[in-house]
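# pasting the sequence and the predicted model now:
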Amino acid sequence: MDQRTLYSSSSSASALETNKVLRNTYMLLAMTLVFSAVCAGISMAVGIGPLASLVMSIGALVLLFVVHKKADDASGIFWVFAFTGLLGGSLGYILNFYAGFANGPQLIMQAFGATALVFFGLSAYALTSKKDFSFMGGFLMIGLIVAIVAGIANIFLQIPAMSLAISAGIVLIMSGLILFDTSRIIHGGETNYIRATVGLYLSIYNMFTSILHLLGAFGGDD
């Protein structure tokens, strides 16, 4: 077997592995999003308060470390659903708040539609263009740190304009992360579909809540 044949076989194997990771990632992502939505619906029906929502969010943060640790084990799937279920449940209080607006249901559906449109559009672009967006990693990390620090600061400052700016910034950062994470899968930078799923899920989750905040601020009708 000559060198060209070996290279061709290696490339084919690599392409098959990449396609497998992509397929498993999108399948698991779809299931976790549905499960998360069901948990959000249940927590809305129960009418959880802000404290319960905060506890669920903290619990999900703790489970995030567990998910990454167990990503290579068979139990990783269970921890992914536990993690996304808690985050979905924590949305109940926020969704009930916006649902209380006169046009609340429309705002929620608009935020959902906008998030889906952005995700599918960016994913399709990354998949069809095959561009390598790994160069964005450093910029996105800095932007994320700035957004987190600004968000913590605004808890005490309570500046509405700053809150809107943070939400807009998060939408942009999450858009970049969708391109970045999808590109990593395509180019073999991420070969674990559980970690890939969690990364994309968090981008979708944060984008949805930020878009909902922006729509509520500009289009909310009490």
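Noted; the coordinates are in hand. Numbers count the residues shown, from 1 in each chain.
# from here on, contacts and neighbour counts on C-alpha atoms
Noted.
# what about residue 148, neighbour count?
Neighbour count of residue 148, defined by other C-alpha atoms under 10 Å: 14.
# okay, and it sits in which element?
Using DSSP states H and E, residue 148 maps to helix 137-157.
# list the buried residues for whichever helix or strand comes after that helix?
Note on helix 137-157: by DSSP H and E, the next helix or strand toward the C-terminus is helix 160-186. The neighbour-count criterion (16 or more other C-alpha atoms under 10 Å) identifies 163-164, 166-171, 173-186 as the buried residues of helix 160-186.
# after helix 160-186, next one along is what?
Counting by DSSP H and E, what follows helix 160-186 is helix 193-219.
# name the helices or strands packed onto the helix holding residue 148?
When contacts are defined as 3 or more C-alpha pairs under 8 Å, 6 or more residues apart in numbering; DSSP states H and E, helix 137-157 sits against helix 160-186.
# counting neighbours, what do you get for residue 78?
Using other C-alpha under 10 Å: residue 78 sits among 11 other residues.
# element containing it?
Here residue 78, judged by DSSP H and E, is contained in helix 76-99.
# who are the packing partners of that helix?
Applying 3+ C-alpha pairs under 8 Å, 6+ apart, we find helix 76-99 packed against helix 3-46, helix 50-69, helix 104-129, helix 193-219.
# please compare the first structure with the one that follows:
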Amino acid sequence: MAEYQSMRAGSAGALGARIDAGLRAHMNKVYATMSIGMVITALAAWAIAGLATTSDPSAASAQLPNGTYLTGLGMTIYASPLRWVIMFAPLAFILFGWGQLMRRASAAGVQLGFFIFASAIGLSLSSIFIVFTSYSIVQTFMVTAIAFGGLSLYGYTTKRDLSGMGTFLLMGVIGVIIALVINIFLQSPAMMFAISVIGVLVFAGLTAFHTQMIKTEYVAHAAQGDQEWLDKAAYDGALALYISFLNMFQFLLMFLGQQE
């Protein structure tokens, strides 16, 4: 009997060690995928901003108040009705497309979908290279990275159950989106400031919340050995953290960014 109990304890210990090792690999995959997505977004935004502007006044289609000359592509992206499609297409994909992709596509298909989404975000984010100085963009990115790292580490290591924050934070995201749409028409600096403060707080909370959720979901499913689900879950987690990082960065840029 004692030998049987020892065998059970040994088996449980081996399973626990295997899950711990798998969790570390899973989290590394999540962060690596997210990081690649951020690089794709940054390169796409920088490249598109370069194509949308010109230093030659004779080749320009329009001039912005800050003196930047827009090419024909720049006019199409930033000044035509297409800008509304570019602005809201990523949100529509998250709300209506990502869930379908997770259910029906293979893990490789989900990964490809994430990278395509990151490229599309680069298109919608390209205007920051026209509005803000490169120094302030890099500075804000570093501040965001430090804050994100601390918040994600907290979410991974804390013993406190953060699941109760989910509904509250989701309501915060919905409120921020509605307020942003309203302010498109009001163009109120005071309202934009309030939205930015709330946005930073909401997505800071979501960073910790999603990190803990990624960890707990892996532990709950790892023993079942469903590798296809685990692969998809890594890309789903990468998307959640990517969105939190990106929104924190954009809202912080409202405070820290210096305009051209």
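Alright, I've got the coordinates. Not measured: the values here are computed from a predicted model.
# just to revisit the earlier point, what's the matching range in the second structure for the helix holding residue 148 of the first structure?
Helix 137-157 of the first structure corresponds to residues 166-186 in the second structure, going by TM-score structural alignment.
# list of residues touching that stretch?
By C-alpha atoms under 8 Å, 6 or more residues apart in numbering, the residues outside stretch 166-186 of the second structure that reach it are 191-192, 195, 198-199, 202-203, 205-206, 209.
# which of those residues sits closest to residue 243 of the second structure?
Nearest to residue 243 of the second structure, judged by C-alpha to C-alpha, of the contacts of stretch 166-186 of the second structure is residue 203 at 8.5 Å.
# quick one: what's aligned to that closest one in the first structure?
Using TM-score structural alignment, residue 203 of the second structure sits opposite residue 174 in the first structure.
# and the aligned partner of residue 105 of the first structure in the second structure, how many neighbours does it have?
In the second structure, the residue paired with residue 105 of the first structure according to TM-score structural alignment is residue 134. The burial count assigned to residue 134 of the second structure is 16, neighbours taken as other C-alpha under 10 Å.
# also residue 7 of the second structure?
Counted with other C-alpha under 10 Å, residue 7 of the second structure comes out at 12.
# now do residue 220 of the second structure
Applying other C-alpha under 10 Å, I find that residue 220 of the second structure has 10 neighbouring residues.
# look up how far residue 9 of the second structure lies from it.
Separation of residue 220 of the second structure from residue 9 of the second structure (C-alpha to C-alpha, to the nearest Å): 20 Å.
# do the same with residue 185 of the second structure
Counting by C-alpha to C-alpha, the gap from residue 185 of the second structure to residue 9 of the second structure is 64 Å.
# neighbour-wise, which of the two wins?
Legend: neighbour count by other C-alpha under 10 Å for residue 185 of the second structure and residue 9, higher for residue 9 (12 against 8).
# gap between the aligned partner of that one in the first structure and residue 177 of the first structure?
Taking TM-score structural alignment, residue 9 of the second structure has residue 4 as its aligned residue in the first structure. The gap separating residue 4 of the first structure from residue 177 of the first structure is 36 Å, by C-alpha to C-alpha.
# go on, residue 6 of the first structure?
Distance, residue 6 of the first structure to residue 177 of the first structure, using C-alpha to C-alpha: 34 Å.
# do the same with residue 212 of the first structure
19 Å.
# then residue 195 of the first structure?
In this view, residue 195 of the first structure and residue 177 of the first structure are 14 Å apart by C-alpha to C-alpha.
# and the closest residue to residue 211 of the first structure other than its chain neighbours, what does it touch?
Spatial nearest neighbour of residue 211 of the first structure, chain neighbours left out: residue 111 (5.6 Å); criterion: C-alpha to C-alpha, 6 or more residues apart in numbering. Contact partners of residue 111 of the first structure, counting by C-alpha under 8 Å, 6+ apart, are 208-209, 211-212, 215.
# how about 10 Å then?
Counting by C-alpha atoms under 10 Å, 6 or more residues apart in numbering, residue 111 of the first structure touches 105, 117, 207-216.
# again, but for residue 236 of the second structure
Residue 236 of the second structure neighbours (C-alpha under 10 Å, 6+ apart): 30, 33-34, 98-99, 102, 110-111, 114, 214, 230, 242.
# give the aligned equivalent of it in the first structure.
Using TM-score structural alignment, the equivalent of residue 236 of the second structure in the first structure is residue 195.
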